[in-house]
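Chemist: Predicted model, plus sequence, below.
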Amino acid sequence: MPDLTDDADKGPGISQAERAGENAGEPPSKRRRRESGERQQREIGLMRQSDGANVPSFVGSSSGIHFVRSVYNALEKSRVHIPPQTPDQNIVPGEEDQLDEAVPYSSKNLWALDESETANSGFSAFDFDDLQMWSESYFENWHTAYPFVHAPTILEYLEQHVGPATLPELCKQRSPSFTIIRSIMSISLADRRQSGRTFEKPLPASLVFLSFREAMDSVQDMLFKPSSIDALQAVVSVQLFLVSMLRLNGASRLGGMIVRMAFQLGLHRCPARYAGFDREQAELRRRLFWTIYCIDRYLSQSLGLPLTIRDDDVDVCHFDDERHPSDGRRQAAMDDRLRTLSFLTKHASIKGQIVELRNKSIHQRTGNRDLATLIGSRIGKWANDLQYILDAADHDEPGRFSTLQEVVLLVSQHELVISLNRPLLALEKHTPEYMAALQTCIRASDTIITTLHKYVFFRLVQRGEGPSTAPLLWPSLTWCVWMSAFIVLHAAIEGEMPRHIARNLADNSVEILRHLALRGSVWPNVSAFAIDDLFLRLLLDSTATTPQSPPLEANHVEPRNDTSSQKTGGPSTRRPLRDNPRLFNRFNTASQQNNHPNNAADLEGQSFSSSEPQLYIPWLPEADAAAATSDNIFEQFDIPFWIGDDQYSSVLNFDL
């Protein structure tokens, strides 16, 4: 996190002695005040102390925890004092270790009866066509982004080895190949909840992980065997399943095992340098390594942990930049099927550079503005390269992305912008750096929320595939929407954004999170609670009225008096997707109005008592809304919510 002192511009090569010499002429008390101020003007992580139920734990600043706590603290200083309605503000999405001790890795069944058979139901009849249908979503959405397995080999294994008669023996053997199959089927089954697809028959219980504990247990044997490519692929597949369900602590622990296995196998060295690997082996090793690299960077940033794989330890070439051509041959053109992973790899590299610049140990950070500018230029180049591909695809040139991939990559661009600039919001307000970073973050947050909202609710038309069901399967989207909403609310608190604009964006954020929650993770739902709660506090705070933001009465919305209107809401005007006109043209823009529930926008019309303030949650029935506003809505919260034996089973009973 850069500070505002002169030596901030001199980079990491400045020694402590030189810094001490520059300040030698200052009185000691002034130097102490100056150093204290610098420490306070940086994002810092949070060390949680033991509370009897949980042991001490750490979450780093790259997760955004410092900024989130700052937003809460700003509202706590306001004139409005209402009981907290949201979960602990010291938690970030994906930290299942912070749930109730009995919850994170319980043996509770993840699937409903119409999704998967019970473990005691035996083995139903199925054939290869069923296996293809059950795994289709994985190969369409995940394998195209993270092709760490050889798809033809997996399909051949399904055809030749997986059947009703062989399942009992496969379950006993617990081979890496069968673990990969179970991961693929589990991810696809979770995808089904967002995609709206239905299966004619439920999956056999032995083909999926019935619980997160079972998923973790499936890779224990890999610890006692020599590292191998197929064993590493199996552990990565389980990690990807956990990541897809936002079980990030468990995925991070598996990540330590994965990275060490990768190092032992030499995956961090470019396979083109060694004659012992044929072309297919080299390509698979490269795809596997960059998948591990991307997931590691995502986990490190999301949980605020140090990078596990450092760039200066890696010499694996990118797919479009081979620096070790064998036998003097010219570099071959990159396979278009690897284009998505290529962009994700470079995105992960830039993300790691941002973490190293902004979120290192407080004593190791530098205020090198030149380095920050260089990273900004790399983000710009990444965005320009992406736009070139998108423009070429419009002219039927090769290199098309799927609609979901296109949206995810566009959002990822603005995620990088936020990660680079958000730490500057810890600086003293009204400084040039703070004001520039705030406006940049506002623009990026607006674009993220608007892009995702239009993708979900205007139903993009897939190229030649008919109307899309708009699945949002990418795990980082929860963090992006959550952080974007907090930035918007922060801007409204500071009077840098009109409240009615912040209201619309907060409303859209909640709707996106509701859609993300259909997958079965608790975190989008909890983030929606937090946004609703904070927006309510902002509305009740009379100090929120600013020259840029009209008084509360000017934006008054009539309260809804019947339960039916609480479910359906009224039409609300949506804002145009200004930053991506090419993408916007692919939305159904016949109407700029829609009838989806208007959540945060309708909070203004509610009547609140100063003695008994309550959080109104428009998308919950009254009884569930009251239960959800307890001090800790995480309590006994676990997946699934749809089984019926959970006291919070109706929290995710959305009418979408």
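Modeler: Looks like it arrived, so ask away.

Chemist: Going by C-alpha atoms from here, please, whenever you check contacts or count neighbours.
Modeler: Will do.

Chemist: hey, where'd the helices end up in the stretch 101-250 of the chain?
Modeler: In the stretch 101-250 of the chain, the helices defined using DSSP state H, counting those that start in this stretch lie at 128-137, 151-161, 167-173, 176-195, 212-217, 229-244, 248-264.

Chemist: Reformat those as a markdown table; add mean neighbour count and distance to R33.
Modeler: As requested, the helices of the stretch 101-250 of the chain are exported to a markdown table (neighbours: other C-alpha atoms under 10 Å; distance: least, C-alpha to C-alpha, whole Å):
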| stretch | mean neighbour count | distance to R33 |
| --- | --- | --- |
| helix 128-137 | 16 | 57 |
| helix 151-161 | 13 | 60 |
| helix 167-173 | 13 | 64 |
| helix 176-195 | 23 | 53 |
| helix 212-217 | 18 | 49 |
| helix 229-244 | 23 | 43 |
| helix 248-264 | 19 | 38 |
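
Chemist: now for those, which one comes closest to A544?
Modeler: helix 248-264 (35.7 Å; C-alpha to C-alpha).

Chemist: If you count contacts, what does the closest one end up packed against?
Modeler: helix 229-244, helix 279-303 (3 or more C-alpha pairs under 8 Å, 6 or more residues apart in numbering; DSSP states H and E).

Chemist: in this structure, which spans are strands?
Modeler: Taking DSSP state E to define them, one finds strands in the chain at 46-48, 57-59, 461-462, 466-467, 572-573, 593-594.

Chemist: Would you mind giving these as TSV with mean neighbour count and distance to A190 added?
Modeler: Shown next, in TSV, are the strands of the chain (neighbours: other C-alpha under 10 Å; distance: least, C-alpha to C-alpha, whole Å):
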stretch	mean neighbour count	distance to A190
strand 46-48	14	32
strand 57-59	16	28
strand 461-462	16	21
strand 466-467	11	21
strand 572-573	14	31
strand 593-594	14	28
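
Chemist: this is the other structure I want to compare:
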Amino acid sequence: MSQHNALNNRSRFIPPTEIGSFVALGACRSEFIGSASGVFFANTVFKAFSDLPTSQEVGNSKDLPNKLPAPEPAHTYLAGSETESSQQDVTHSGQVAQSSGFSALGMLPTPSMSKELTMAYFRHWHPVFPFLHGPTFLEEVNKAYGGVEGESVSILSKGPRPQEDLCRMVTVQCVFGIAATTPGLQLDHACRIQSTQGLLQLLAALYNSPDILSLQALLAAELYMITAMSLRAASTVHGALTRMMYHAGIHRCPFRYLQLPEPVRGIRKRIFWCAYIFDRHLGQALGHPLSFNDIDVDVCVPGMPELHRPVPVNQPADTPGDDSPELVLAHLPQGQRQERERLTGMAVESPFDGSPVGPGVRDSSEGQPTSGGEKQETILGLIATHAQLLGTILNLFHNSIHTRSVDLDSVQEITCRVHSWWNRLPLSIQDSPPGGTNDLTSRYHVFFTTLYNHSLLLLNRPFLSLPRERFEFKCSLQAAINASHSLLMDVNQHLENGLFLSWPTSLSAVWTAGLVVSFATLLDQYPFSKSNELERCLAILDRMSKKWSSARQCHAALNLLSRKLITKYEMPNMVHSQSYPPPRSPRNHSLVTPTRRRDPSVSSTPRVSKRQRVEDPGEPTRQPPQQDAQWAASIYPSESTFQTSPNSLAVPQYIGPDFGFDTSLPDEFGEGQDLMNEILNLDYSTLFSGSI
């Protein structure tokens, strides 16, 4: 019986499949994008498509050019470096702009334009990320224009507070830059932030003062960089921001401290959760470790019941019950379930995400976000709870392979919590709003449906690199197809939504959905007759390409895959295999060295990779250890091997492999290898380092 249980436990354990991409740009410089970004899955799809015949093999049809466009490598798709708008010099005659005093921040727009931008920001962005205080921001804008509308004066006051002046200018100009992403609004080139590097240099002066104004300025700059798809720069700012927040105690619930006035408590809570949401987004987009650990956070979620009681400044030492579980629980958030269970020995279901929490929490009807004047906190609270779920997904699937442990029970639990989060949303968010609806929550329908379906894609994507005969692969592929279909259908109906088209999560979600549909169609798991799904995806990416260069890369790649599918299904006298080999590990994968079957006629002369890792020239060639072979067998096992080999899941030492495909590899796939040459034969030296 014990042997049966051991085999059953091993059968529920999923070996690590997705791994990040490491590129050495020189002896002292390298870049890394983690597995959470989806780079491994993109390469899996590209490799599968490389086995398709090219147009030369089907008669050089005039309808399909022999030379297909060459999109950039998967390493760059999910985190571009600049926006299209930053490259265009748009001028409007008759408008006078004011100097900001900081060349990197650009000029102030005209007062009439600033009014439009302010209204657009508070209509579309502030309800989602309310780290600013509206009346205070309007006062800051008024100060920036010298207090007199239309009067051309210097933006910088000559007072004794240059730190406040810098905070004001960074916040105002970044807010204007964010609002300018709204369809129909266009900033003059001179009024735009001129350079990411220049902005980063200005922000350095704010790092030594963890006050509210500085934190708000840094959050505004980070959000601006995120919307501009300068994700590495945003991540750099975020690193400093999180340290400053720890210094100021922002990660502790402000309602515990009587020293803080009521208005300050609210803004501190909103600042924290906005930074928390940015943290999860950047962690997923770049595949980097998270900066906020949930076990170190006890800030209550906005719009949810306040769980804390203020701690008096001077509490008598002999106050009874100081160490009682009830008093301790009053200062713990709902997410701290382990401590609650330790103190009480009981656990109940959370009213907002389905996770266990301790007793004393109000029932689900009370746990729902409030309404009326609290709708702004409602939106933030719902996104914050989703960010908590996203962090759990990232920690489950994308920790280091040395510590990563994925089992089906954990996957089912987090999947249940994602569904629970969606099912508890207000109907005004879940249902597609009718034409003309102007309700605050209904305006964000497509935003929340994208978060939901993207979460389902993130949950199922790691299994899509397993061998295709595995049940987990088949089940996850169908779930991913369903999420992709729902996402593309809904997004296609809301292409005019300015917030959606400006938030980078939308690009990642649409790109992943397009890859899933292409992959499933290639494997005959999705009807080619439904190819209009890919057409929808390409139309959405085309709209996004006007804003982000990375969207153009995604569009070019999916367009290439779409044309390959046309070659497979529509070209006459097609010669292609009806079955496809299981996914292979990328070339130069130093963790996995599977045995390849080669044609004896193919020369065994070693070929030199186009991208070499930096190595010691005197170091002898490293032979793959037995440990590596065992780990390789755990990723691509046969059914019998997976169920009977107790040592097949050993994890070797990580030595920094190159995860790109070697385009000079001897051609095992016929002319199909030309596709990989087109996709991967590009320079990696400019990844994520562009300026805006």
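Modeler: Yes, it's here. None of these values were measured; they are calculated from a predicted model.

Chemist: Could you save the strands of structure 1 as JSON lines and add columns showing distance to R69 of structure 1?
Modeler: Shown next, in JSON lines, are the strands of structure 1 (distance: least, C-alpha to C-alpha, whole Å):
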{"stretch": "strand 46-48", "distance to R69 of structure 1": "10"}
{"stretch": "strand 57-59", "distance to R69 of structure 1": "12"}
{"stretch": "strand 461-462", "distance to R69 of structure 1": "40"}
{"stretch": "strand 466-467", "distance to R69 of structure 1": "41"}
{"stretch": "strand 572-573", "distance to R69 of structure 1": "31"}
{"stretch": "strand 593-594", "distance to R69 of structure 1": "34"}
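
Chemist: of these, which approaches D114 of structure 1 most closely?
Modeler: Taking the strands of structure 1 one by one with C-alpha to C-alpha, strand 466-467 is closest: 25.4 Å.

Chemist: Now do the same contact list for R461 of structure 2.
Modeler: 41, 476-477, 480 (C-alpha atoms under 8 Å, 6 or more residues apart in numbering).

Chemist: Just the closest of those to F129 of structure 2, please.
Modeler: A480 (29.0 Å).

Chemist: how about that closest one, what's its match in structure 1?
Modeler: Aligning on TM-score structural alignment places A480 of structure 2 opposite C441 in structure 1.

Chemist: Would you mind listing the residues in contact with its match?
Modeler: Contacts of C441 of structure 1 (C-alpha under 8 Å, 6+ apart): 417-418, 421-422, 487.

Chemist: Matching S235 of structure 2 against structure 1, which residue comes up?
Modeler: By TM-score structural alignment, S235 of structure 2 lines up with S252.

Chemist: In structure 1, what range does stretch 169-177 of structure 2 match?
Modeler: Residue span in structure 1 matched to stretch 169-177 of structure 2, by TM-score structural alignment: 178-186.

Chemist: Quick one: distance of the matching stretch to the chain centre.
Modeler: Computed by C-alpha atoms, centre = their mean, to the nearest Å, the chain-centroid distance of stretch 178-186 of structure 1 equals 22 Å.

Chemist: cool, and stretch 172-191 of structure 2?
Modeler: With C-alpha atoms, centre = their mean, you get 24 Å for stretch 172-191 of structure 2.

Chemist: before we move on, back to that, double-check the match of S235 of structure 2 against Y298; I have them as touching.
Modeler: No - using C-alpha atoms under 8 Å, S252 of structure 1 is not in contact with Y298, being 9.7 Å away.

Chemist: residues touching L487 of structure 2, list them.
Modeler: 449-450, 453-454, 510, 513.

Chemist: switch the cut-off to 7 Å
Modeler: By C-alpha atoms under 7 Å, 6 or more residues apart in numbering, the contact set of L487 of structure 2 is 450, 453.

Chemist: Can you tell me the residue that sits opposite I350 of structure 1 in structure 2?
Modeler: With TM-score structural alignment as the criterion, I350 of structure 1 matches L389.

Chemist: ok, how many other residues are close to the nearest residue to its match once chain neighbours are set aside?
Modeler: The shortest distance from L389 of structure 2 to any non-neighbouring residue, by C-alpha to C-alpha, 6 or more residues apart in numbering, is to V418 (6.9 Å). A count of nearby residues for V418 of structure 2, using other C-alpha atoms under 10 Å, gives 24.

Chemist: From D279 of structure 2, how far out is V418 of structure 2?
Modeler: Taking C-alpha to C-alpha, to the nearest Å as the criterion, V418 of structure 2 is separated from D279 of structure 2 by 19 Å.

Chemist: cool, and R552 of structure 2?
Modeler: 26 Å.

Chemist: cool, I481 of structure 2 as well?
Modeler: 28 Å.

Chemist: OK, contacts around the equivalent of R552 of structure 2 over in structure 1?
Modeler: With TM-score structural alignment as the matching criterion, the partner of R552 of structure 2 in structure 1 is N525. Contacts of N525 of structure 1 were listed using C-alpha under 7 Å, 6+ apart, and they are 513-514, 517.
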